[in-house]
Each structure stands twice: as C-alpha cells, then as structure tokens.
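Engineer: Sequence first, then the predicted structure:
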Amino acid sequence: MNLDSLIAPEHFNVASEITKHTSDKVALRWEDESGESRTITYDALNRRANQLANGFTSLGLKKGDKLIVMTTRLIETYVIYLASLKAGLVISPASELLRAKDLVYRLNHSEAKAVICYAPFVKEFEKIQEETPFLKYQIAFGGEVPNWLSMAELTDGQPETFPDADTLREDSAFLAYTSGTTGQPKGVVHTHGWGYAHIRIAAQYWLNIGENDLVWATAAPGWQKWVWSPFLSILGSGATGFVYHGRFQPHKFLQLLQDQKINVLCCTPTEYRMMAKYDDLGTFDLSKLHTAVSAGEALNREVIDIFKKECGILIRDGYGQTESTLLIANVNKDESKLGSMGQPLLPEFVEIVDENGQPAPLKQVGTIAIRSDFPALFKHYYKNPEATAAAHCGDYFLTGDRAYKDEENYFWYQGRKDDVIISSGYTIGPVEVEDALMKHKSIKECAVVAAPDPIRGNIVKACVVLKDGISGTPELTKELQSFVKNLTAPYKYPRQIEYMDALPKTESGKIRRVVLRGK
C-alpha cells in the first residue's frame, strides 16, 4: 500500500468521496421487520443532503460547529451525515442507549450547537435538568415533537444544490466518544483527512468492496463503527448498502443474506457467534457472499471453523480502534493462521512494543502500538491534552491491547492490558480460554476475567451464558473445567465458573469485562 495514496489533498471535504459517485445507481436498499422496503439512488441522496445542508446554514450553523446525532438504521441517517459533512459541521454520534446523564455530558463537553434526533428517541433529551449553555437548536425527524424543529420543515423548499464547505484535511469531521467503561468517555477527534485514508485502507484492503457489490454492515449509528463501514466504506466505494432496521435474530439474518444475495458482510463477533449456534446454518445458500469480516473484539476460532464447515465461508477477523482505522487483519487465506488477528495492513506503522515503547522481540507479549504519524490516526482527545499525551510513548500511540507477533508478522491477541490474568506467576490471556469454552456444545457466550485469590494472586474465572434449555450445575462446571484442560495448558482452566443470563456490554456490543472483574 503506497503511503502517499492515503494522504488527502490539502483542501478536502470527505463528503466528496461519496458525491463523486453521483448517478442513478441505487446507493441504499432499506428494509424493516415488517417487510417494508425502500431504495434511494446516489443522485437522490445527494439532493436531499444538499437541501438539509442549506437548512443547517439557514439556522446559522457554520463550519466547525458540533452537531450531536441520535438516530437509527434509516435512510435519513445517511442524509443527515452527508449533509453535515457538506456543511462542515462536526458530527458527534450518540447511541439511543445513552441516558440523560450521558447526553448532558456530551452536550456540554462538545459544546454542541445543535441536536438532530429520531423522534422516538427524544425522551432522554427532554429528561435533562442541567443547563446546556451551548445548545441552540433541537431538530427532530420521523414524527412531530413539541418545541423541536422539524427536519422536514427545515428542508422544505431548500435548493437541491449546495457548495461544500471549504474544509482542510486537518479540519475536524467527527467527534466520537469512547464506550466509557471506566470514568467519563473521551472525545476522539477525526479529521476529513482521516476519512480519506480510512476508505482506502478498510474498504479496499479488508472489506474488498467493489462498485457492483451489495454490502451489509450491521453496525448501528451511535458508534464509530457505523461511520467506518455502513457509511464511509460502502458509499465511498460507490457500492450499494443494504440496511436492515430490525432486531437481530439468527434465522432472519441468515434468510436476508440468502434472499438479498449479499456479497460483502461485516458483522459483530456476537452476531456471528449466535448464527454459528443456529442448528440449520448449513441449509442457507450464501454462495453470493465473497467476503465476510468481523470486528469489534476477537472472534473465536470455533465460530470461524463452523462457518467454514457449514457454509464454505472463511470469516476474516479485523482489528482497529475508535482512535484509528482498521490496523490488522486476515487478508489472505493461510489457514494455519486462523485464530490470529492477522497481519498489519501497513507493517511500518504497527508494532508490538514493551513497557518502554520499544519494539518487543518475537513471541513476547506487549502492547499493540501505532506510529504517531499514521495518516488514519485520530487528531487528539477533545479538551484532554493529558489523556492524549498519556496514550503516547516515544514514537507510538499505545492502544492498550496486548498481543505478540510470530515469525511471519502475524499478531496473536491476548486481551486488553487490564484483562491479562497473572495467576501463580503464569501470564494467561483470556481469549485462549474463551476459545476453548466456546467449543463446548452447551455454551452460547462467555467471558473470562481474573478473580482475586489469596494464594495464587488471581485465578481464572469464566462468566458463562448457556444455550436455551441448559442449566448450570456442579456437574456441568466440572465437565467444562475438564473440557478446557484438554484443549489448553492445564494451568489456564477456569477455577471458577459463574452462570449468567447475559453478559454486560457497552453500547457498541463489546463485553464489559471491567464490570465482571468488579463483581
């Protein structure tokens, strides 16, 4: 990959990566649970975005102003994001799972001038009691909301042309807040130039998106992964995006993959795990699917094996962070490396470093680090120079994720820095234990954490969600412990197993191990 090809022109607005595909080609194919469906072409999407951008400017919103967006999987979401970028506004995605206390922090910390929200979600904004001195406009769509501006009225009669804001590649485009598993979430600032580099890395080298592909990326608006794949990667590639507005159900998702003839799929590990446990997985015709990828957290080897055996599909795991883009991925089909993170897409920018920020020897566990001059690295943590500085060591940004690399430069994930378990002097990565447990027929989902022990310092504890109809018993606990001993080094087996109805997760679907450790 040529480094120069990742650097945007000095005057650059990332909206142009989408609008350059303007034509009567279908940009989005949308469907909901009831079976209602709609489509929109690239031309129509651009015209509607131009009307909304004119509406924003008519209110007095200008380049650099912050806009909090709370919405869901709707065509209007794409219109809002495209219009905001064209107007030079800085988009701050907000999940509908956030509550009033979360929203008031984001409103005041970001100094947002406006909120645009799907009407069914406004209730949490209306619960806010605190002052929000920077907020001037509240805009709703998808229904009338008293005392809120209507997006429909804001766009009505507006011109269908709009001159994009003259933004520089270093100008801010997105302000994405981290999941916030501890303390207040940090605001991650991404530039227009970041979007340019991201499309060329993730869409072309990982998702393998072609202009004629129908692509389904299941991420929901409200976190950075939606910006990554459903928005920038798909529309920036000139492909057609499939959007499903409905609850996750394994059978329904598999049926849609078959009936829609999806070519590229980007799912969360949890969705893949649930589909892998579906008894009739192998009965679906997924032959049109040429690329299936997973991101968000490590995907268990067992799940990869099931999809390959039942469907002939090789799921390729990928790794990145809110602060960056896709960094490491399985881009080839070396089956001896299945279960690894893959290789860095730009090896000169990604390294395993020791506690001093120096490259670690082969097979030595260290921290995954990104060279600070990487074109698709975040600009800074908003209003938090201390956290920005603390995340850097020498020439690198430290991700906080632990791994080692082998002789072929494949990275092998060991967990977050805080997730690694030290027991009786042994260093144990939770992922290997989780992989072993997931091979057992009774387990639907699991997470492994450290539990304090007066003799060993810590012991391995497994928090397990069982498949429907199976109960946790002392006999099953012993069976699971023996099962893991037969698959991994004996010292890694879980000495404690707790059966749970569900695992705590962040709004983006990642398991909150910090909560499990706290128990």
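Structural biologist: Okay, I see it.
Engineer: Every contact and neighbour count from this point should use C-alpha atoms.
Structural biologist: Fine.
Engineer: is it true that residue 413 touches residue 352?
Structural biologist: No. The pair residue 413 / residue 352 is not scored as a contact, 10.9 Å apart, by C-alpha atoms under 8 Å.
Engineer: anything in contact with each of these two?
Structural biologist: 403, 404 (C-alpha atoms under 8 Å, 6 or more residues apart in numbering).
Engineer: what about the closest residue to residue 322 other than its chain neighbours, how many residues close to it?
Structural biologist: Distances taken as C-alpha to C-alpha, 6 or more residues apart in numbering put residue 224 closest to residue 322, at 6.1 Å, once the chain neighbours are dropped. The number of residues packed near residue 224 is 24, by other C-alpha atoms under 10 Å.
Engineer: likewise residue 36?
Structural biologist: Using other C-alpha under 10 Å: residue 36 sits among 9 other residues.
Engineer: before we move on, what about residue 249?
Structural biologist: With other C-alpha under 10 Å as criterion, residue 249 counts 12.
Engineer: Under a three-state scheme, what state does residue 471 occupy?
Structural biologist: Reducing the assignment at residue 471 to three states with DSSP: H, G, I helix; E, B strand; the rest coil gives coil.
Engineer: Show residues contacting the longest helix seen in the chain.
Structural biologist: Longest helix in the chain by number of residues (criterion: DSSP state H): helix 42-59. By C-alpha under 8 Å, 6+ apart, the surrounding residues in contact with helix 42-59 are 19, 21-27, 62, 78-80, 82-84, 86-87, 151, 154-162.
Engineer: Below is an additional structure, to be compared with the one above:
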Amino acid sequence: MTMNYAEARAFLLAHREDYDRACAGFSWPRPERFNWALDWFDAVLATEAESRNRPALRIVDVPTGAETSLSFVELRDRSDRVANHLRYLGVARGDRILLMLGNTVPLWETMLAAMKLGAVVIPATTLLSTEDLDDRLERGRVRHIIAGAEHASKFEALEGARGLTRITADGSAPGWTDFADAHEDPRFAHGFTPDGETRAEDELLLYFTSGTTAKPKLVIHTHASYPIGHLSTMYWLGLQPGDVHLNISSPGWAKHAWSCFFAPWIAGATIFIANQPRFEAASLLDAIARGGVTTLCAPPTVWRMFIQQDLKSIRTSLREVCGAGEPLNPEIIEQVQEAWGLTIRDGYGQTETSAQFGNPPGQPIKTGSMGRPLPGYVATLLDADGNQVEEGEIALALGDRRPASLMRGYEAAEGKALLATSGEFYRTGDVAIRDDDGYFTFVGRADDVFKASDYRISPFELESVLIEHDAVAEAAVVPAPDPVRLAVPKAYISLIKGFEPDAETARDILAYVRSRVAPFKRIRRIEFTEDLPKTISGKIRRVELRRGENAGEAPESRGGVEFREEDFPDLKG
C-alpha cells in the first residue's frame, strides 16, 4: 500500500525509535502531482494551529547576538510576494534560476517561491570563481540569476550572464533588480495563484556535484525526489515537531537543502542558523546553548573542533546529535558521550539521493559504521560483475523498490538527461562492507580504493587513523608506484601549526599508523605539504595526487618533502 505524504511522515514520527517497524511498514508516497511549497508548507505548516505561528526560521548573527525570526505564516506570505515578483520579472515554469546567496532570509524565500512557480533552482556556493560560474551558467542553461549584492561583480565579465534576469539580495548593484522590491512594491502583496498544477516528476533542483574524481556532474532532482525523499533524512536526524535544528553546512551544496530546508520543515521543526564571519567553536557552542537548539548535525571537522572546548561546562538543550560527510573517530564519539551523555549518530547519503543509511535514534551503534538502510531503501553490495558480495559497491534496488529520493539522472549536453538509474540497481560509486547484523561500513569511493601487494586498501580507513595523530591536520592516501609491491600506500599530510615537516615527525607518524593497522595496510611513504588539492566544497581531490604519483612528479615540484619507511631502519619489515 502506498502512503500519502502526511501519512508517511506521521508513520515515521510515530516509529522514530522502532527501526524494524519503521522499515517494515513504510512506503514512499508516489503522487502524480505534488508541489511541496503549496501542498505541504502553505497548506499544512502555515495553516494548522499547531505550527502556523511557530518559528520556521531563526537566523542568529553570532558575534552580535542579533536574531531574525520568521513564522511559517510569515514565510508563506513573504514567499508569495517573491513568487509574484519573480513572475513579474519573467520567471516562468521550467525556467532555471542560479541561486547564489549566503544564509540570509532571501535564500529560503526564493526556494519556496521558485517551487511555487514551478521554476528550477541551481544552488551555488558563494565561493565559486568566475570560471566556475561561467560553467554553471552554460551547462545549467540558466535564464535568471539571484545573487548577494557583494557577489554581483563576479558576473559582470561573463558573456553567459548578459541578457539574463539579474537580481541582487542583501543590497543593490548597478544594472541589477533589487530583491527587496518584492516586499516594498504593493503590486506583489495579494497572495499567489499558481498557473497550473505541478507534476511530481517536474524538475525542481539541479545540483553540481563536488567533482572529487572528475568534472562536476549536474544532478537532476524533481518535485518528488527531494521533497518526498527527505522523509528518510528526517527519520535519521530524529527530528520532531517543535524541534530547533541546526545543521552546519554552507548554501549551494546538497546537504544544506537536506537539513537546512527539507528535513526540518517536513517535521515541522525550526531551522536555526548561526552565522559567523569565520568559524569559531566556542562562540558557536554558546549560540547553540543560548538558542535552545535541540538537534544538531555537523561534519567531523566541526566535531573535532568542538571537543577541543570544555564541553562539560556547556549546558545545552540538545537531544539528538549527528555527524555526516565521513565516519567519526571513536575518540570524538566517546568525548561527546562523556561530556553530554549523547551519542553522535552517523549517516550516509549523496547529492543524488537523500539519507540512504543511518543510525536512527534508539538503535545500537557500531563504532565506525554508517548504520543500516533507512526506511524506504533496499540496499546491497555488488562486485564489478554484478554479483552480491559482502564488500563491494553500494547499490540501491530499482523497479518497484526504487527509492522516491533518487535523482532522475545526470544532465548531459543540450539538456539531455543521462538516466543513470535504469536497470535493476543504481550503483552509487561508493564501496562499503556489510557485517552479519546488516550494518554497513564505508570504505571509500570506488575510484579511490586501490591494491597494494594484492591487498585492497581503503584510503578512507588509513586517513581516519592518520588524523588521530596530534601532528596531522589533514591527510590524503593514494597509491605510489613501487617496483616490488606494484603500489604502496602513500600519505599526503598537512601538519598542525607547531609541528615541523621533518624526519622526526615523519617517523612518529609512520610508527603511530604501524601500531594501529594490519601490516599490509601500513603507510610506506609520507609527503608533507601545505596545500592539498581540493574541490570548491573543500573535499580533497585524491585524483590529482594519484596523477602526480603516476607521472613521477618530484615532491619538490609540489612544494613538499617526502620520507619513506626505508629511511627509518627500525620501521622496516
């Protein structure tokens, strides 16, 4: 039996700590027509007495403590005005809008307004270069731009930006329309009437992937895949109506839409945003405490900074804490548990989907595991020949079991969709191990896993050990050619301030890893560097490091210095 949207949400909320019941009884809603902004946000959250006047969005400026708070009713009305304004400016159903805003109110207003219009949003981080923007304008076939005023100049030299509708928010710029006109012009104040129904399979969001192994791909999401698909994300995060949820993520990336837009508002929770000019752990923790945040999701980098603070002295309202992006080290989980009595729960998903795996509230947790398939997902592991194995590429069942959250596909040239989701399974490109209890542990990207002396090596596993060393700030492991073993694990390492890139540090790190991994997994070479190649989202591009190794580039050409295991006779063998 297929549930409708409200039924599916209510079912998951009712069984938030009963994983087996939730998985057995849940079914994805499969509506033919659906517009989440109109049919859920406006018709339910902004209408029902339980939620209509509850804060939907709270944005706090951490340095000053200044706060902006808007209810569901207020955001309904404000997004209506923005939708009317955009329609007046020529934005039509199916048109593509490049949205490049920081964590300010116009971002949420625009997301809702575009959805109501049936327009398609291409979220973009404010960190994009002019070259990145040019690529997005061309490949995204953009017709309208909404950007922060401070970033308007990035578009001036772009040929592809000429002739497009250009709107600035949070300030004005010469030649651009001011976003504030939507709220100041009385013509846009009389509610919003859609020009027709929205099909659930109509395009809604286009996301450029982070491009860790190749040029960023353009992911197509519909009015079903994210608005309905993030029911699973709500379940993993453990959100409930009335929660105050903080997700530490930057606009422009899929995780921001996951947990700073869809999942909290599916639950009827308040989205809490803490803006800082530069990340500072102590003041952010203070904002979490003062703001009454009840649920928190943060990447491991943030958790590592949090545990440097005196967490025991910080009294919060937190009930649920989660980690995303990569598995957390046991040390971090233990320290947070000791300080707050809360267990950080891991999860896994992709830009192409919602949360696929997770450790929901109330479930046993295995250290290092990303959990089990969430309600609505049927997952397995496949080898290169399509055989089901205990270690292999994560694959999601399609056909009648296809998750509603799965993208339509990738967009190729001239708008043609490459349907990467046909066949019996959708292959994620990520490798994992499954244990006898059905828990999955992430190994790495299929492109990054390599063989050394005929053993499979997970860079991710070794990097997780490396960053536990006091001297290591960041690490990336790739195969280095070797005449005997064909390849050996080599670590590129940037050091924490105060440590020197010398033989003593290298020996200490090699010995540290040696004591914590099996002999065949040992790091055999280390190269210290101050500049690891990264994507615009901050993910390390191992592919560039591998290319350098295969090309035989000298460490000095990259400004690095290399040490090998054979440099230390006591470590050989």
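Structural biologist: Thanks, I have the structure now. Since the model is a prediction, treat every value here as computed from it, not as a measurement.
Engineer: TM-score for these two?
Structural biologist: After superposition, the two chains reach a TM-score (TM-score structural alignment, normalised by the length of the first structure) of 0.92; 510 aligned residues with a C-alpha RMSD of 2.2 Å.
Engineer: just to revisit the earlier point, got the buried residues for the following helix or strand past the longest helix of the first structure?
Structural biologist: Next along the chain after helix 42-59 of the first structure, taking DSSP states H and E as the criterion, comes strand 66-70. By 16 or more other C-alpha atoms under 10 Å, the buried positions in strand 66-70 of the first structure come out as 66, 67, 68, 69, 70.
Engineer: how close does strand 66-70 of the first structure sit to the second structure?
Structural biologist: Mean deviation of strand 66-70 of the first structure from its aligned counterpart in the second structure after superposition (mean C-alpha distance after the TM-score superposition for the first structure): 0.5 Å.
Engineer: and that strand, which stretch of the second structure?
Structural biologist: Using TM-score structural alignment, the residues of the second structure aligned to strand 66-70 of the first structure are 96-100.
Engineer: Kindly report the same for stretch 492-501 of the first structure.
Structural biologist: Using TM-score structural alignment, stretch 492-501 of the first structure pairs with 521-530 in the second structure.
Engineer: Can you tell me the SS state at the residue opposite residue 368 of the first structure in the second structure once aligned?
Structural biologist: Aligned by TM-score structural alignment, residue 368 of the first structure pairs with residue 394 of the second structure. For residue 394 of the second structure, the assignment made with three-state DSSP gives strand.
Engineer: how near is residue 224 of the first structure to residue 232 of the first structure?
Structural biologist: For residue 224 of the first structure, the distance to residue 232 of the first structure (C-alpha to C-alpha, to the nearest Å) stands at 11 Å.
Engineer: Residue 106 of the first structure too?
Structural biologist: 23 Å.
Engineer: What is the nearest of the buried residues of strand 66-70 of the first structure to residue 171 of the first structure?
Structural biologist: residue 66 (12.5 Å; C-alpha to C-alpha).
Engineer: Contact partners for that closest one?
Structural biologist: By C-alpha under 8 Å, 6+ apart, the contact list for residue 66 of the first structure reads 89, 90, 91, 92, 110, 111, 112, 113, 114.
Engineer: Residue 253 of the first structure matches what in the second structure?
Structural biologist: Match for residue 253 of the first structure (TM-score structural alignment): residue 284.
Engineer: Map residue 330 of the second structure across to the first structure for me.
Structural biologist: Aligned counterpart of residue 330 of the second structure in the first structure: residue 301 (TM-score structural alignment).
Engineer: so that match sits right up against residue 341, yeah?
Structural biologist: No. The pair residue 301 of the first structure / residue 341 is not scored as a contact, 10.8 Å apart, by C-alpha under 8 Å.
Engineer: Which one's more surrounded, those two?
Structural biologist: Neighbours per residue (other C-alpha under 10 Å) separate residue 301 of the first structure from residue 341, with residue 341 holding more: 23 against 20.
Engineer: OK, contacts around the more buried one?
Structural biologist: 298, 317, 318, 319, 328, 329, 330, 410, 411, 412, 413.
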